[in-house]
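Novice: Sequence below, structure please.
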Amino acid sequence: MKILIVSDTHGRDENLEKAVYREEPFDYLIHCGDVEGREIFIEALVDCPCCIVSGNNDFFSDLPREEIIDLAGKKILVTHGHTYGVSGGTDGIVEAARARGCEAVLFGHTHYPEIEMQEGILVINPGSLTFPRQRGRKFSYAVMEAEEGKNLQAEIRYL
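Specialist: You can find the predicted model right below:
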């Protein structure tokens, strides 16, 4: 199954739409927070199930702060990351994923794209489609493949 992972769109949809149209078809969309009131638009934009969590800029939101989802038999923690101090490192968020029996953790907040394996946990930050902060400041997202009986595979993609 193909999963599109985005984060930190901050209420601006143009690049999100570009990523969606570029990657269609996919089976699941995950937004790691800071949608700023655009969750209904995002759910209407795609023709698949969505997981959308709240970020530090999602004031007065009813979105969950984090979710554990199961995709192709893999438990995945989805959160924005700010409550785990991800700006200072991923140790806390990796420990949270491990404590919940997850194989992967997906988060945003830093606007820096990254994929790494840390202590047996796949750590994915898709970066930002609106305000990238990494060198070169390219708009980014991630695509993950999940299949029963196989390891999760993911890559960062740029607009």
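
Novice: rest of the way, CA atoms for contacts and neighbours
Specialist: Noted.

Novice: any idea how far Tyr112 is from Glu23?
Specialist: Distance of Tyr112 to Glu23, given as CA to CA, to the nearest Å: 21 Å.

Novice: ok, those two, which is more surrounded?
Specialist: Taking neighbours as other CA atoms under 10 Å, Tyr112 and Glu23 compare with Tyr112 leading, 20 against 13.

Novice: Show the contacting residues for the more buried one.
Specialist: By CA atoms under 8 Å, 6 or more residues apart in numbering, the contact set of Tyr112 is Asn125, Pro126, Gly127, Ser128, Pro132, Arg133, Gln134.

Novice: Please provide the structure for the following sequence as well, for comparison with the first:
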Amino acid sequence: MKIGVFSDMHDRTDHLELAMRQMRLLDCGHFMFLGDCTTPESFQRLIELTGGLPLDAVPGNNDYELAIMRQLATCSTAARLHPEHVLLTRYGMKFSLSHYPKYAMQEARSGSVDAALYGHTHQAVREMYRGCLLANPGELQGRTGRIGFGILDTDSRIMNLHSLDFNA
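Specialist: Reported below is the predicted structural model:
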């Protein structure tokens, strides 16, 4: 399974649309969002753009009105808004999802997960740490002039980082 991994949208649904279009073209059948949609409207748009495919999301430090976002996820058959740090098993892999690097590093050090994914820093990172994939897909906001996301292949257990240029 190919999983689209992305973070730090900060209400830039136009950038989300570009990234989702590319992730769908690359055959992603599942999505993981690592926080900072910012508003319920942006979270609703994220749910819509997944097209009914599974979405695992965690909140970030700039996500407001979480109660409304949780209601939106509850109304979806495929979207889940988890707590700020969650451990999941998907397609034979154990994942740690969080917006915050501290949780990802903690899980990578523990050796209890196959992949520890995080956002928050807006910096794309992909490294192996004690046999664990420790990765941040970058940002959808585009502060750096690029939109970043990752594609994690659960068969090969490799995550490729992608970036798109855009006209701000």
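
Novice: out of the contacts of Tyr112 of structure 1, which ones does structure 2 keep as well?
Specialist: Of the contacts of Tyr112 of structure 1, the ones still in contact in structure 2 (both residues aligned by TM-score structural alignment, their matches' CA atoms under 8 Å) are Asn125, Pro126, Gly127, Ser128.

Novice: Can you find the partner of the third one in structure 2?
Specialist: Aligned against structure 2 by TM-score structural alignment, Gly127 of structure 1 finds its counterpart in Gly138.

Novice: Kindly report the same for Asp34 of structure 1.
Specialist: Taking TM-score structural alignment, Asp34 of structure 1 has Asp36 as its aligned residue in structure 2.

Novice: State whether its match is indeed within a strand.
Specialist: No. Counting by DSSP: H, G, I helix; E, B strand; the rest coil, Asp36 of structure 2 falls outside a strand, being coil.

Novice: Surely it touches Ala57?
Specialist: No. Asp36 of structure 2 is not in contact with Ala57 according to CA atoms under 8 Å; the separation is 9.9 Å.

Novice: for the contacts of Tyr112 of structure 1, which one is nearest Glu39 of structure 1?
Specialist: Glu39 of structure 1 has its nearest neighbour among the contacts of Tyr112 of structure 1 in Ser128, at 16.1 Å by CA to CA.

Novice: quick one, helices of structure 1?
Specialist: Ranges of helices within structure 1 are 14-23, 39-45, 91-99, based on DSSP state H.

Novice: Between the two ends of stretch 50-59 of structure 1, how far is it?
Specialist: Stretch 50-59 of structure 1: ends 20 Å apart by CA to CA.

Novice: In structure 2, what stretch matches that stretch?
Specialist: Taking TM-score structural alignment, stretch 50-59 of structure 1 hits residues 55-64 over in structure 2.

Novice: before we move on, back to that, can I get the helices of structure 1 in TSV including distance to Gln153 of structure 1?
Specialist: Formatted as TSV, these follow (distance: least, CA to CA, whole Å):
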stretch	distance to Gln153 of structure 1
helix 14-23	16
helix 39-45	24
helix 91-99	17
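
Novice: Deepest in the core, which of these is it.
Specialist: Of all these, helix 91-99 carries the top mean neighbour count, a mean of 17, counting by mean count of other CA atoms under 10 Å.

Novice: how far does it sit from the chain's center?
Specialist: 16 Å (CA atoms, centre = their mean, to the nearest Å).

Novice: Okay, strands next: where are they in structure 2?
Specialist: For structure 2, the strands defined by DSSP state E cover 2-6, 30-33, 55-57, 79-81, 85-90, 93-98, 115-117, 125-129, 132-136, 146-153, 158-165.

Novice: how distant is the second one from the center of its chain?
Specialist: Strand 30-33 of structure 2 has its C-alpha centroid displaced from the chain centroid by 5 Å (CA atoms, centre = their mean).

Novice: what's next to that strand, contact-wise?
Specialist: 1-7, 50, 53-58.

Novice: Please produce a ChimeraX select command covering the buried subset of these.
Specialist: In ChimeraX, a selection of the buried entries from the contacts of strand 30-33 of structure 2 looks like this (16 or more other CA atoms under 10 Å):
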select :1,2,3,4,5,6,7,50,54,55,56,57,58
